[in-house]
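Q: Just a sequence and a predicted model for now, questions to come.
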Amino acid sequence: MQKTEKEKMLAGELYDTRDPELIQMYHKARKLMTVFNSLDSTDTVGKKEALTSLLGDVGDGVWIEPPFLCDYGVHISIGKNTLINTNCMFIDDNTITIGKNGLIAPFVQIYTAKHPLKASDRVSDSGIAPYTTSTSPVVIGDNVWIGGNSIILPGVTIGDNVTIGAGSVVTKDIPDNTLAFGNPCTVIKNI
């Protein structure tokens, strides 16, 4: 049986980003984000309902400050008591798993989608989308603090009890119990 474009996307294979099923998921997420991002800050029940409808899994005590942006939402799992501050963007074309007790500062970007480096491999005339895309999941452990304006690239795993300094570009895995920062982000010391 041939895989759907969604199955290809989640398997990390090249896929058509303009597949009708994916476009339908995209539009559903946009509607839910519009609702969430426009709710009054005191409407905690409405905010929880919108997030529960948008995201794959939302632990107890999760707090997300609007505006919050994502591609599909359903591929995002967030552990209990995690705070995601304002203006974060999660490109969840593959899974994004965030553990419990996390602190995600403003303007953090998490990407799971990627494109070939070579233009002749990236630009395509064969499908509906004019470019090729594949994905890799991102995993962020428990008790992680990610500083503002940091970028987490596809395929990265950040261990438990990690602090990522503000403005970092995380291009490779970061082990448990470390402080890491920079561009590219590197481990500075064990903590």
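A: Happy to help now that I have it. Numbers count the residues shown, from 1 in each chain.

Q: Every contact and neighbour count from this point should use C-alpha atoms.
A: OK.

Q: Quick one: the helices in this protein, in order.
A: 5-10, 20-38, 44-54, 119-122 (DSSP state H).

Q: Mean neighbour count and distance to Tyr111 added to those, as TSV?
A: Output for the helices of the chain, formatted as TSV (neighbours: other Cα atoms under 10 Å; distance: least, Cα to Cα, whole Å):
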stretch	mean neighbour count	distance to Tyr111
helix 5-10	18	13
helix 20-38	16	16
helix 44-54	17	18
helix 119-122	11	17
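
Q: got the contact list for Cys88?
A: Taking Cα atoms under 8 Å, 6 or more residues apart in numbering, we find Cys88 in contact with 67-69, 105-109.

Q: Then Ala11?
A: Thr135.

Q: swap in Pro175?
A: Contacts of Pro175 (Cα under 8 Å, 6+ apart): 158-160, 162.

Q: got a markdown table for the helices of the chain, with distance to Ile96 too?
A: Shown next, in a markdown table, are the helices of the chain (distance: least, Cα to Cα, whole Å):
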| stretch | distance to Ile96 |
| --- | --- |
| helix 5-10 | 11 |
| helix 20-38 | 15 |
| helix 44-54 | 14 |
| helix 119-122 | 24 |
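
Q: Please compare the first structure with the one that follows:
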Amino acid sequence: MTVPQRVLDTMNSGLIYTCDDEEMIKAQKEQMELLYDFNATRPSQMTQRNEIARQLLGEFGEDAYIEPPLHANWGCNTYFSAHAYANFNLTLVDDGEVHIGEHTMIGPNCTIITTGHPIRPDLREKVTQYSLPVTIGRNVWLGANVTVLPGVTIGDNSVIGACSLVTKDIPANMVAFGQPCKVYREIGEHDDVYYWRDRMINPPYDQKQ
């Protein structure tokens, strides 16, 4: 089943909405069936797993890889670009759009959240919510247990340290970490020589392309 455009437009409007619409509920159930099938594949069934991923997700690019289990509210709102990689237990609260750039690496147990609920109590009683897009650039690395909140953009090549809570945009080419996540330094000449702390990059990887 293709998710109806009306449902997608509602979720991606940036406005408050309820998710008790019959068409929306039916569409989400169909997506959950695909998610179940994806997670049920054996390691030897990579062709089948990739075919399901292309049905489940908004995009699943060339040579992309997601290690099961994957958890997602929808799947269809997530755009996973070529050569991107996600380790096990990626959680996508993707009622809004999630864009993951080429060659981006996502560590285990990461959570990407596009959706929140109003602060006003009476609106929460009506089970209302809103969704704001998350954009993760090209060649980004999210360490293990990173959480990215609604509306955040992470720029190309940046590294987000393990267990960080990303509440605001992170520019390109930065090392950032913490709760909340803050920029620590810019990626630079030091990183041309050292791959981690005082450990020098060994041949043949010491030659920068």
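A: Right, received. Where do you want to start? Being a predicted model, the structure only gives us computed values, none of them experimental.

Q: which one of the helices of structure 1 lies closest to Asp173 of structure 1?
A: Ranking those by their distance to Asp173 of structure 1 (criterion: Cα to Cα) puts helix 5-10 first, at 19.8 Å.

Q: Mean deviation, that closest one versus structure 2?
A: If you overlay the two and look at helix 5-10 of structure 1, the average distance to its match in structure 2 is 2.8 Å (mean Cα distance after the TM-score superposition for structure 1).

Q: which outside residues touch that helix?
A: With Cα under 8 Å, 6+ apart, helix 5-10 of structure 1 has contacts from 14-17, 19, 21-22, 93-95, 134-136.

Q: Can I get the buried part of the residues you listed as one PyMOL selection?
A: Here is the PyMOL command that picks out the buried ones among these, judged by 16 or more other Cα atoms under 10 Å:
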select buried, resi 14+15+16+17+22+93+94+95+134+135+136
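
Q: The residue mapped onto Ala29 of structure 1 from structure 2 - nearest residue in space that isn't next to it in sequence?
A: With TM-score structural alignment defining the correspondence, Ala29 of structure 1 maps onto Gln31 in structure 2. Once flanking residues are discounted, Gln31 of structure 2 sits nearest to Trp74: 5.9 Å by Cα to Cα, 6 or more residues apart in numbering.

Q: what's around the residue nearest to Met32 of structure 2 when sequence neighbours are not counted, how many residues?
A: In space, Met32 of structure 2 comes closest to Trp74 once its chain neighbours are excluded; the distance is 7.1 Å by Cα to Cα, 6+ apart. Look at Trp74 of structure 2: counted by other Cα atoms under 10 Å, it has 25 neighbours.

Q: aligned partner of Trp74 of structure 2 in structure 1?
A: Trp74 of structure 2 maps onto Tyr72 in structure 1, by TM-score structural alignment.

Q: Wait, its match touches Phe90, no?
A: No: under the criterion of Cα atoms under 8 Å, Tyr72 of structure 1 makes no contact with Phe90, lying 9.1 Å away.

Q: give me the number of residues near the residue mapped onto Met89 of structure 1 from structure 2?
A: Aligned counterpart of Met89 of structure 1 in structure 2: Thr91 (TM-score structural alignment). Thr91 of structure 2: 18 surrounding residues under other Cα under 10 Å.
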